[in-house]
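Trainee: A predicted structure for the sequence below; I have some questions about it.
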Amino acid sequence: MKEKQMERMSNGKGFIAALDQSGGSTPKALAAYGVAEDTYSSEEEMFDRVHQMRTRIITAPAFDSEHILGAILFEQTMDSKIEGKYTADYLSEVKGIAPFLKIDKGLADRAKGVQMMKPNPGLEKMLERANERNIFGTKMRSVIHEANEEGIKEIVQQQFEVAKQITDAGLVPIVEPEVNIHSDDKAEAENILKNEIMKHLDKLADDEKVMLKLTLPDQSNLYKELTEHPKVVRVVALSGGYSRKEANEKLRHNDNIIASFSRALAQDLRYDQTDEEFNESLKKAVETIYDASVNKK
């Protein structure tokens, strides 16, 4: 199964759906979906609501392997079921879509113009559970706010150190050093980031491969060299706060990069839509994001 998923992830047409909102971002995701905070009274109820939302997305006819290569899940989504199957098994067996798991524990406080990942002492056990749940790969996010060379070096170092643990566990890591789209020196930060990533890619062993999830750059095709690196399975782009229209337009100008959108995928989905309305909204989102991922300018 994993060999087939790797081949598809490397060469298939489509994009990755990001359905991995965690505890901190879940209330915002639910509010955007039309579920207000006063409609649930505990964290457990909140996660039940968000799992219902994700289940509705994943089981919709428009959420299909013709357009979608993979889906990123939150830990509790991995441990939840859809139609009697664990979510990862439902994705791979029923939908033909590779499951990924968000493995970071959130962001540390800002220092040196960046936010590193918080310590994650339970990572080894989480990776064991990910393998038990038939997860294909993982994702971990840190954030760059300024073109601070020292901070960016430290972020990339941390990302690749954790990526080594993930590849050693037999999973494919998505390295995600996001650049804040509102950064005053975004373009400069992106150039520093690219150079640092290249240094680490060149040091990877023959059996180590990673995916990269990057903010859509100010300079079109800035990351083309990364997409062509033999140690890179795929480069995917986060929407980062851009609307779907903006993100799709920027994506079209970046060859060999596909989408991995979250907010931009779900922005028109609402709790009170009929199933027909919901699927039509999702279908439009899926088709436009797919088109921007495979058809370039």
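Mentor: Good, I have the coordinates.
Trainee: drop to CA atoms for contacts and neighbour counts, all remaining ones
Mentor: Noted.
Trainee: where exactly do the helices run in this structure?
Mentor: Assigned helices in the chain, in chain order: 2-11, 26-33, 43-59, 75-78, 87-89, 123-132, 149-168, 186-203, 224-227, 244-252, 263-266, 275-294 (criterion: DSSP state H).
Trainee: Just name the most buried of those helices.
Mentor: Compared across these, helix 87-89 shows the largest average neighbour count, a mean of 25 (mean count of other C-alpha atoms under 10 Å).
Trainee: okay, pairing it with this:
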Amino acid sequence: MNEHQFEKIKNGKGFIAALDQSGGSTPKALAAYGVSEDSYSSEEEMFDLVHEMRTRIITAPAFNGDRILGAILFEQTMDRKIEGMYTGDYLAEKDIVPFLKVDKGLASEENGVQLMKPIDNLDETLGRARERSIFGTKMRSVINEPNTTGIREVVQQQFDIGKRIIASGLVPIIEPEVNIYSENKEKCEEILREEILNELNALSEDQYVMLKLSIPTKANAYKDLVEHPRVLRVVALSGGYSRLDANEKLQENDGLVASFSRALSAELTASQTEEEFNDALKEAVDSIYDASVNKV
């Protein structure tokens, strides 16, 4: 494991950019960027266009290691190159720690939650990730209702796979997302916190995880998780909040830093000039950095 990257993720100032939209969400990401579905006629063309979008973000002056701790990539982005370098190597050159989304999407809802679909090729993917200079991984489940059985299943599945990722030499970002529109969001978060603590307390001293969680309804509800010795960092997803709302809620939570996707790229469009694009990205990066670092 790269000691500099480990230290940066643990103690550095900044946030993690989520650039990991995959097959199902790529058309939406392109549409938000101003590229309609009639602009491409095949999946290959679609992924070419999304790689152009991500390349534009990653190569922008504001996308740098001074404010950005890490970036989460989709598998195809990891396997592609930017300016002649594999994306993970390019990010590392900018002092941005590369992560890889490894989940294969969500199963149907049961017990108020959506578990991850099986990750059949995990070992092969982790081996290729190590070759591509990836530091850690990310995988997402969703919690809709305060069902203890369902939430326990989500957390157990996440940690079971997380331990395999740790054994491979990478650091897992465990992401049991609580739906921000759940009518019982705060109760979901209370159950989730206890289930995560149980799993964290069972880890050995050489096992580290990161957590990616919805910003809690009650400020500092995840303080025990932020301070847990087995947790390298706790990051927050925007989950559908606007950037302004996500930043405001984030600032109320000590030690919690952003890992935003839509809230980072919402105001970027394909039609912008380089100056307009870079200015819009800089504004987003600066505001998310401030919300991650400067607490109320």
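Mentor: Arrived safely. In this text the structure is predicted, and so the values were computed from the model without any measurement.
Trainee: Of all the helices of structure 1, which one is nearest Ile174 of structure 1?
Mentor: Among these, the nearest to Ile174 of structure 1 by C-alpha to C-alpha is helix 149-168 (7.8 Å).
Trainee: Val113 of structure 2 reaches Thr149, doesn't it?
Mentor: No: counting by C-alpha atoms under 8 Å, Val113 of structure 2 sits too far from Thr149 to count as a contact (9.4 Å).
Trainee: which residues touch Leu101 of structure 1?
Mentor: Asp20, Ile72, Leu73, Phe74, Glu75, Met78, Ala130, Ile135, Gly137, Thr138, Lys139 (C-alpha atoms under 8 Å, 6 or more residues apart in numbering).
Trainee: Isn't the last one up against Pro99?
Mentor: So the one you mean is Lys139 of structure 1. No: the pair Lys139 of structure 1 and Pro99 fails to qualify as a contact (C-alpha under 8 Å) at a distance of 10.7 Å.
Trainee: For the nearest residue to Ile134 of structure 2 once chain neighbours are set aside, the count of nearby residues, please.
Mentor: Excluding the flanking residues, the one nearest Ile134 of structure 2 by C-alpha to C-alpha, 6 or more residues apart in numbering is Pro98, at 5.1 Å. For Pro98 of structure 2, the number of neighbouring residues by other C-alpha atoms under 10 Å comes to 27.
Trainee: Let me see the contact set for Pro98 of structure 2.
Mentor: Going by C-alpha under 8 Å, 6+ apart, Pro98 of structure 2 touches Gly70, Ala71, Ile72, Leu73, Gly88, Leu91, Ala92, Ser133, Ile134, Phe135, Gly136.
Trainee: Repeat that for Lys250 of structure 1.
Mentor: Applying C-alpha under 8 Å, 6+ apart, we find Lys250 of structure 1 in contact with Leu216, Ser220.
Trainee: any idea how far Glu196 of structure 1 is from it?
Mentor: From Lys250 of structure 1 across to Glu196 of structure 1, the span is 23 Å (C-alpha to C-alpha, to the nearest Å).
Trainee: Thr39 of structure 1 too?
Mentor: Using C-alpha to C-alpha, Thr39 of structure 1 is found at 45 Å from Glu196 of structure 1.
Trainee: isn't Ser239 of structure 1 right up against Gln267?
Mentor: No: the pair Ser239 of structure 1 and Gln267 fails to qualify as a contact (C-alpha under 8 Å) at a distance of 11.4 Å.
Trainee: more neighbours, those two?
Mentor: Set Ser239 of structure 1 next to Gln267 and count neighbours by other C-alpha under 10 Å: Ser239 wins out with 23 against 16.
Trainee: Report the contact partners of the more buried one.
Mentor: By C-alpha under 8 Å, 6+ apart, the neighbours of Ser239 of structure 1 are Thr215, Leu216, Ala247, Ala259, Ser260, Phe261, Ser262, Arg263, Ala264.
Trainee: and Glu283 of structure 2, how far is that from Ala263 of structure 2?
Mentor: Counting by C-alpha to C-alpha, the gap from Glu283 of structure 2 to Ala263 of structure 2 is 12 Å.
Trainee: Ok, Val155 of structure 2 next?
Mentor: 26 Å.
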